[in-house]
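1. here is the input, now give the coordinates:
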Amino acid sequence: MQQFEFEDHGRSKHITIFANLPEATMGSSYNAVISVRGGTAPYQFSIVSGTLPSGLSLNSATGTISGTPLASGTYSFAVIATDAAGTSSRERGFTVAVAEAAIRTSISISPANARVYSDSTQQFTAKVINTDKPGVTWTASAGSISNTGLFTAPPVTAQSKVIVTAIMVADPTKTASASVTVNSNPSGFDGPAELPRVYLQSTMADTPTPGNVINVNAGDSLQTALNNASCGDTILLQAGATFTGSFTLPAKPCDDQHWIVIRTSAPDSSLPPEGTRMTPCYAGVASLPGRPAFQCSTTQKLLAQIVYKGTAGNGPLTFAWGANHYRFLGLGITRLAGTGFIGDLVSVKSGGTADRIVIDRVWLHGTAHDETGRGVGLNNTTNVSVVDSYLNDFHCTSVTGSCVDSQAVQGGGGIDPGGPYKIVNNFLEAAAESVLFGGGPAAGTPADIEIRGNHFFKPLQWMPGTPGFVGGTDGRPFIAKNNFELKNAQRVLFEGNILEFSWGGFSQAGYSIVLSPKNQTWGTTNVCPICQVTDVTIRNSIISHTGAGIQIATVLSDAGGIALEGARYSIHDITLDDIRAKSYNGSGPLVLALNTWTANPLNSVTINHITAI
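-> The predicted structure is shown next:
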């Protein structure tokens, strides 16, 4: 800093200004004060020539120079002070030098917090800036971590904490750490049933998108955005806008660190937080007849709508062969009313497979009277999570309809065995089965299926004879079956679910849950001799308002076929409420076990702690 006085030019010599202005640094906060001696307060300060560094300003009442310099260099300026009597000081010249910002290297780690199970893995990434040596070394306080940041949790029998640390190669004194909560592995056995060996991780942190943001406004081409997106990009669909058509999710060379997220443009703060179920409230719908109340906190139209306008087939979303690493968030996925039977709203193109899909906080629905076969078709998929979403109005019309079976989520068939799957914290509504695995030809059996915390539901107004009855477009009833059925699945954990309303008719006896490995008959041919239902745990769930409770059956198919196996079931801590054969046209048993196989009959079943009210 330099300071100097200009010639008096007749101004009073009784007011003097002075300051010690330190050197500034570009990008760093700066604060200094010009002081006054003599005269009468208050004073007014002003710059009469020269300029302050860009980003700094002079407070005319206090003489404070403050701010954050935006550019380096040497800046000279002159200041005068005027007192209350109007007497001014001599001009005093000052110089402030602004130095270039020091290059500061830094390191960060993502995710900063994680939860994993014993012996499972979690990928971490580190970001190093302002150095030409961006490499890091990894350490973990327990378990192990690879040189690419893949952490493997230690085996634990109780919850424990692990610290994962990334160390900057360029400056080993600089580190970044993440806290990992390791829970005891739910894998193992519940009674005779083996639990899933794999549990999918589906948080936002598990699907990183470090790439670009692609904005798609009303009237723009969604398909063009899908085609042009790179792995790691986020596609923002205008909140409240509608995108009508049939859209294909292309196959791209993505990986676990580069997902493609397709989401509403509404900010996260306006949506239900992770782990909270989406409702139609966020599409501006305050209630649906016959469904549980939503308790809306908002009815703003925050979802972007994707709508199928076809008159047949599947849509609006189809995964191309090999499509992978897609996440959907804050969307409404549906079809136009009055356009006939539609199959799957979300599915894989016939003949191919898709991998690593997350459907998160989505409203996925048919229409009140039309036939919509299913919401999510899981056949020929692997590593799929359906979480925190609302699925409703999937139904087929009796006698005159184009389909006979409907589901919110269906899998267990196709050219790929499938799994693991995660179906957690959803509202699941369908006239036939809200969730079904099996029921057709299959190349194998899907495994490691987690179904927890869902609300399985049928509106009572779909049951013939009830007030306000709702049926198909011609008034005929929908084909009603069960809430949850397995015909081909293994290592299934069904826990903490609520199941409401199931009634008999259309060859069914009103059961809520059916476990029945089936060598399904198509025409006169048995098409799945390899199908099995094995290692199933059903626990801590509530069944209400049905014609019967749980059916466990290894029975012949219509053409006399025997499936591969039905064994190792653990069913416990179940409450059955309002199980009434007469009211719900059912057969009445709380639990029924039945076998008609002549070989390899039903075996290894434990049932305990069943409460009927």
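
2. switch to C-alpha atoms for all contacts and neighbour counts from now on
-> Will do.

3. so how far is Val404 from Asp255?
-> Using C-alpha to C-alpha, to the nearest Å, Asp255 is found at 38 Å from Val404.

4. how about this one, so we can line them up?
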Amino acid sequence: MISGTDGAHAATITVAAGGDFQAALNTAQAGDTIVLEAGASYIGPFTLPAKPASTDYITIQSSAVAQLPAGTRVSPANAALMPKLLSPGNNQPALYTAPFSHHYKLIGIEFAPLNASVYVREIIRLGDGSLAQNTLEMVPRDLIFDRCYIHAHPTQDTIRGIALNSAETSIINSYISEFHSKGFDAQAIWGWNGPGPFKIINNYLEASGENLGFGGAVPGVVGLIPSDIEIRRNTLSKPLSWRTEGWMIKNLFELKAAQRVVMEGNILENCWANAQAGYAIQLTVRNEEGAASWNTIQDVTIKNNIIRRVGGGINFLGRDGNNYPSGQMSGVRIENNLFEDVSGVKWGGNGNFLQMTTVANVTVDHNTVIHSGPNAAIINAYAATSNAGPNAGFIFKNNIVENNAYGIFGGGIGVGNAAIAVYFPGGVFLKNVMVATPSTIYPVDNFYPALLSEVQFVNSVGGDYRLAPSSPYKRRGTDGKDPGCDFVALYAALPDGVPNPAPSPSPSPT
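-> As a prediction, the model looks like this:
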């Protein structure tokens, strides 16, 4: 029913429990608001239809939206304030978009499978990931999901919360959880056939395979690379209880094709060796099936993040490793991050900070890295048939790292300056604090304390890795600042200004 109007094209359409939500979607015009009853269930699938051109949004919101404060991340505890849009199973999503659809805003909605027994791969399908979506004009655009709770069930094999194959889409202040599989990659959010821009801001993202990522399939739009991606103030996590539940674990964040990406102010936590080696972040260029030779990764900034309880830091693969031609990864900046409890012993893997091959123009600056493992390295550089070139334009400065077993290692070469000459020719290594690293075979103008305790953190046992006033490395960076992470800048970028504790395992959905 239409319960009131605010103008010629601003009606409010209320759909009570048991009402016809699809009819309301079909009837709504730009500027209208559809109100769904909090606590009521609406069984889909529902389609966001194409409408005439307009810059005004059709808003779909909970009747209790006033109790979900704007700018605040929701959680499962807010579910009673939300209407439920449910997938009926039979591999049908709860919600999907029609080609050419645009300008929809969803606020305070819960999305889930009907129950734990139904079969569904994706709960929300934005755009079409198949070759049928083959022009930019037909790609759905201008979509906003705000304060939504999107989940599967604790025992359910479901591979994706949101398939993000759209343009101009924001996912903000939401909670996406329980996406896991024992036989397939599962993701909270993944996109490959949408151009962007994308804003993924202030969400909790939980999945067994990759919590968040882009690329990995042949796009229907020739030449398409997911672009202009903003990832800020999110928590990307895997519950530690999953270590014994048999789900297939890979990484926390992965790019296979992307450009102009900013990842800042996030917490990435809990990733162990399983189907991959436990690296928190995978930046690996892929020309899927040899049909996307334009794929590359370029202009990526990873800044002011906390990465913790993982088997490795970042794995770079500069070109496709399956002998398919691709673009070369270039222009990656890793800056002012805390990598804590990167452990090959506790989390499997090897405890490397970086692993890389054939990447151009990478800068690694002002990171604090607490990592360990019997085979761990600061950087493990290697060559392969399709990645035989060096890592040109490499800059490594102002970091605090530990040598562990191999320091800077080059496959087939060894460690130290010899490895740098082959794998990082012309590279810049300045003002790093490299603990237990033999200074005689490494670049000058770095610092080589014998023990981590000699760095003199404020309270490393308590997780405070600021340099103490007595540290000999105070203000010894290339910029006159302390080496390692600037924790004032780091905490200012996080959602609450301080590191959040790991969330408890997701509660059973209602």
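
5. related to what we said a few turns ago, Asp255 and Val404 of structure 1: who's more crowded?
-> Val404 (18 against 15; other C-alpha atoms under 10 Å).

6. check contacts around that one.
-> When contacts are counted by C-alpha atoms under 8 Å, 6 or more residues apart in numbering, Val404 of structure 1 is found next to 396-398, 479.

7. redo those residues as CSV? Include distance to Ala32 of structure 1.
-> What follows is the contacts of Val404 of structure 1, written out as CSV (distance: C-alpha to C-alpha, whole Å):
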residue, distance to Ala32 of structure 1
Cys396, 77
Thr397, 80
Ser398, 83
Ile479, 80
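
8. show me where the stretch 51-200 of structure 2 has its helices.
-> Applying DSSP state H, counting those that start in this stretch to the stretch 51-200 of structure 2 gives no helices.

9. can you count the residues close to the counterpart of Gly322 of structure 1 in structure 2?
-> Using TM-score structural alignment, the equivalent of Gly322 of structure 1 in structure 2 is Phe100. Burial measure for Phe100 of structure 2: 18 neighbouring residues, criterion other C-alpha under 10 Å.

10. surely Phe100 of structure 2 and Gln133 touch.
-> No - in this structure, Phe100 of structure 2 is not within contact of Gln133 by C-alpha atoms under 8 Å, at 10.2 Å.

11. what touches both of the two?
-> Joint contacts of Phe100 of structure 2 and Gln133 (C-alpha under 8 Å, 6+ apart) are Val139.

12. which bit of structure 2 covers whichever strand or helix holds Gln551 of structure 1?
-> Element membership for Gln551 of structure 1, per DSSP states H and E: strand 550-554. The counterpart of strand 550-554 of structure 1 in structure 2, using TM-score structural alignment, spans residues 314-318.

13. tell me which residue of structure 1 lines up with Asn305 of structure 2.
-> Using TM-score structural alignment, Asn305 of structure 2 sits opposite Ser541 in structure 1.

14. give me the mean deviation of the host helix or strand of its match from structure 2.
-> Using DSSP H and E, Ser541 of structure 1 sits within strand 532-546. With the two structures superposed, strand 532-546 of structure 1 lies on average 0.5 Å from its match in structure 2, counting by mean C-alpha distance after the TM-score superposition for structure 1.
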